[in-house]
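Visitor: with the sequence up front, the predicted model follows.
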Amino acid sequence: MAVNRGCSLIFAGFVGVMGWCATVQGESSLTVEQNKLARMEQSLENRLVELEDVENEMLGYEYKLKRAQESLGQARTHYEQTLKELKAAEREHKQAPSTDTERALNKARHAHSMAERGVDSRNRRVEFIQSTFGDLETRMKSSQASVADIKVRVAQQQVLVDKLVKAMLVQAENQNRAQAKAASERKVVEPEEPVGKPEIPAPSVASLTPAEPVVESPEPAPEMAAPQAPAVDQREIDPELLAYARGEQERLEKVLSELEDEDDSGKQTFRNLSLRPSGGEAIDFEFLGRNQYRLVAPVSAGRQTYKINSWRFRRTIPAEDEGVRYVFIFDARRLSRPRLVMYPEYVLSQLD
């Protein structure tokens, strides 16, 4: 019976060790997949912000196109009117040439020439707006496709995470049952048979002779290894995040290089602009020009709410980015719908 009891103890220990190993491995896999899910959700939020910005810009260009077409129509009407006046002045000067008719003819020619220039300039403006509007439509379709693709990936990743969570729960339940069974087997054990008192043999001469102490030779101390430098963070960067950061860097450079009035380019809309994370202290933005503001600050993992003056922006930060420095760019060109761009600072090293 003692053998049975020992077997039960060994089995219980084996079950405990195997359960612990499986739990650790399961938790590690779950953490990895949860980080992937959070990164996908972050990419989805970025693309939705980008799509909203493109849609708002298209609305602005729709209004510009409407006004430009109206102006072009008025210019063409004026052109037709000046053409009639020019023909009438030519007839009058041909029938009865005089200083007055010549002056009227020159005036009509000048008015017609200016009207023709007006039509040309307004026609070029309409063509430019239509071209820009077409580019925005292409960007919108691309953003819509990206959003749809990421939504599918997020849904698939969520299913995978849910399966891992369910598997861990089942595994934990099975482990608890196995441990309970082993514990019950330890309790239901018959009492051990009494063991007789062992006979003590008479001491021999050899046993009475004191033995020489055995001195163990000390093992050579291992050589001290040279201190290693801390490993560089070889973080795997999501291609979607890299593409987003590259696009935002290019957008910012383009905005800052646009030709505008010097007075407007250096004019700050806000005297003080600061970002306040959830439960954190306020951090001031740096003004870049063209209503663009920037700061770099560490972030906390999870669902975060960032308050910028009276605006609130919600973002998802993956667990692996806990304490990582992020780049925040606040685009205040459209105060009715300002835009917050943010991505990890370590991505910038991959953009060179």
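Guide: All right, it came through fine. The structure displayed is predicted, hence computed values, not measured ones.

Visitor: all contacts plus neighbour counts: C-alpha atoms, from now on.
Guide: Noted.

Visitor: what about G19, distance to E173?
Guide: G19 sits 10 Å away from E173 when distances are taken as CA to CA, to the nearest Å.

Visitor: those two: which has the busier surroundings?
Guide: G19 (19 against 12; other CA atoms under 10 Å).

Visitor: tell me which other helices or strands whichever strand or helix holds E45 touches.
Guide: Under the criterion of DSSP states H and E, E45 resides in helix 2-95. Under the contact definition 3 or more CA pairs under 8 Å, 6 or more residues apart in numbering; DSSP states H and E, helix 2-95 sits against helix 99-187, helix 239-257, strand 311-317, strand 339-344.

Visitor: C-terminal to the third one, what's the next element?
Guide: Of the helices and strands lying after strand 311-317 in sequence (DSSP H and E), the nearest is strand 325-331.

Visitor: which outside residues touch that next one?
Guide: 291-299, 338-346 (CA atoms under 8 Å, 6 or more residues apart in numbering).

Visitor: let me know the angle separating it from helix 239-257.
Guide: 50 degrees (axes from the mean of the first three to the mean of the last three CA atoms, to 10 degrees).

Visitor: what angle do strand 325-331 and strand 339-344 make?
Guide: 160 degrees.

Visitor: and the residue nearest to A38 when sequence neighbours are not counted, how far from A108?
Guide: Excluding its sequence neighbours, the residue lying closest to A38 (CA to CA, 6 or more residues apart in numbering) is P318, at 5.0 Å. Applying CA to CA, the value for P318 to A108 is 71 Å.

Visitor: and V15, by the same measure?
Guide: For V15 relative to A108 (CA to CA), the value is 103 Å.

Visitor: not counting sequence-adjacent ones, nearest residue to D53?
Guide: In space, and not counting its chain neighbours, D53 is closest to R339: 7.6 Å by CA to CA, 6+ apart.

Visitor: that neighbour against A332, yeah?
Guide: Yes: using CA atoms under 8 Å, R339 makes contact with A332 at a distance of 6.7 Å.

Visitor: ok, structure two:
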Amino acid sequence: MGFNILFGAVVGALTLSFSTALAAADLSVEQDVLLRLQQVSENQQLLLQDKEQSLLDFERKLQDAQDDLVDAERELQDKEQELADARSGGETMARQRKLAEHAVSMAKRGVKNRHKRIQRIEGKLTQEQDILAKARTQLSKSRSNIAKQEAKIARLRDEASAKAARVAKAEQQRQANARPEPKPQVKQTLAKTQVKTQAPVAEPPKLAQVDIPKQEQPKVEEPKPEPAVEEQEAKDQMAALDELARQQAKAEEQRLSEALASSEPSGRQLYKNLRIRSESVDAEFQFLGNHQYRAESAVTGGRHMFKVGSHHYRGTIPSSDAGEVYVFLYDTSRKGKPRLSMYRKSLLQ
């Protein structure tokens, strides 16, 4: 009976210990998922800011085009008045009439072209509005996923704490059941005392001796791990997030290529000896032209505060990317705070 209790306590303790180890592994994976979600969200926030700026640019272009149209329509009215005056002058104004007719024709063409320009800008503006709405939806979804992941991690921590408490309780029970074996001298003293104190009892009739096979003691085996469904889901999620990070890295390289292919690819180097720094990063930017800079550095996992010049930027590196080389792109073409983006270099190799 005592052995069965002890065996059950040992098996229970081993099971709980193994479950606790699995829970710790699951928690580590889930925390890395959270960091990658945060990194994706930061990249989406950067894209959203790009689209908001692009929308402002198109709105400004539309306003300029509308102002040009007003000027063109006013000029057309003036030319039409000149033509009317020339026609009222009879044959003496024949040459002026022809010149006025040509001026009116050109003015009408100018008005027509400005209408077309406005239509093109309005079409692009509508596209930008749709893209911006999608970017906002994606960012909102990412923030929702981050909140869900944080809640999941909190639940796993609570479960891990509960399992650890059960392991400690099982260990206490095991120690209580595992009583020490008496020493030989104590056994002999106890036996003699027991013989003296016992009253003589009639010898019971002898029964036929039957050989009873000895029951083998069950072996304590370490429980085999069962497939962790949540861990597999986390790995699948990591793969999906990795693919999304690859797409974002491609978008950054495409943006850089378009910036360098502009009308002034040489640009002007505003900063010399420009570096990016954090607690674990210190790298110098290379000037590429047209206000674009690039740097590479190995990174550590976690939340970072990067400093470039007098500007500060928050960035998240997943724990699984620790030791990886990251590419940092710095765009100083816009007024105000320059744009900093980053991605794991191996994503595009």
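Guide: Perfect, I can see it now. Because the structure is predicted, anything quoted here is derived from the model rather than measured.

Visitor: could you verify that E190 of structure 1 is part of a helix?
Guide: No: applying DSSP: H, G, I helix; E, B strand; the rest coil, one finds E190 of structure 1 to be coil, outside a helix.

Visitor: can you report how many residues neighbour it?
Guide: Other residues close to E190 of structure 1 by other CA under 10 Å number 11.

Visitor: just the one 5 residues further on next, same as before
Guide: As a burial measure, the neighbour count of V195 of structure 1 was computed by other CA under 10 Å and equals 6.

Visitor: which helix or strand contains it?
Guide: Counting by DSSP H and E, V195 of structure 1 is part of no helix or strand.

Visitor: look up how far E52 of structure 1 lies from it.
Guide: Using CA to CA, V195 of structure 1 is found at 85 Å from E52 of structure 1.

Visitor: before we move on, what about E33 of structure 1?
Guide: Following CA to CA, the distance that separates E33 of structure 1 from E52 of structure 1 is 29 Å.

Visitor: what's the answer for S146 of structure 1, then?
Guide: S146 of structure 1 sits 13 Å away from E52 of structure 1, going by CA to CA.

Visitor: excluding sequence neighbours, find me the nearest residue to the counterpart of T82 of structure 1 in structure 2.
Guide: The alignment partner of T82 of structure 1 in structure 2, by TM-score structural alignment, is K79. Among residues not flanking K79 of structure 2 along the chain, V104 sits closest, at 5.3 Å (CA to CA, 6+ apart).

Visitor: the one you found: how many residues sit nearby?
Guide: Neighbourhood size, V104 of structure 2 [other CA under 10 Å]: 21.

Visitor: quick one: map it onto structure 1.
Guide: Aligned counterpart of V104 of structure 2 in structure 1: H112 (TM-score structural alignment).

Visitor: can you name the residues that contact that match?
Guide: By CA under 8 Å, 6+ apart, the contact set of H112 of structure 1 is 79, 82-83, 86.

Visitor: closest one of these to V161 of structure 1?
Guide: Y79 (68.1 Å; CA to CA).

Visitor: hang on, that closest one packs against A115?
Guide: Yes: taking contacts as CA under 8 Å, Y79 of structure 1 lies within contact range of A115: 5.0 Å.

Visitor: hey, what's in contact with both of these two?
Guide: With CA under 8 Å, 6+ apart as the test, Y79 of structure 1 and A115 reach no residue in common.

Visitor: identify the residue of structure 2 aligned to the residue nearest to D53 of structure 1.
Guide: When structure 2 is aligned by TM-score structural alignment, the residue opposite R339 of structure 1 is R339.

Visitor: quick one: its match from D331 of structure 2, how far?
Guide: 5 Å.

Visitor: contact partners for the match of R339 of structure 1?
Guide: 329-332.

Visitor: output the contacts of H112 of structure 1 as a markdown table; include the columns distance to V189 of structure 1.
Guide: Shown next, in a markdown table, are the contacts of H112 of structure 1 (distance: CA to CA, whole Å):
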| residue | distance to V189 of structure 1 |
| --- | --- |
| Y79 | 111 |
| T82 | 116 |
| L83 | 117 |
| L86 | 121 |
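
Visitor: of those, buried ones?
Guide: 79, 82-83, 86 (16 or more other CA atoms under 10 Å).

Visitor: before we move on, back to that, could you check the angle the helix holding E45 of structure 1 makes with strand 311-317?
Guide: Using the same axes, to 10 degrees: helix 2-95 of structure 1 against strand 311-317 is 140 degrees.
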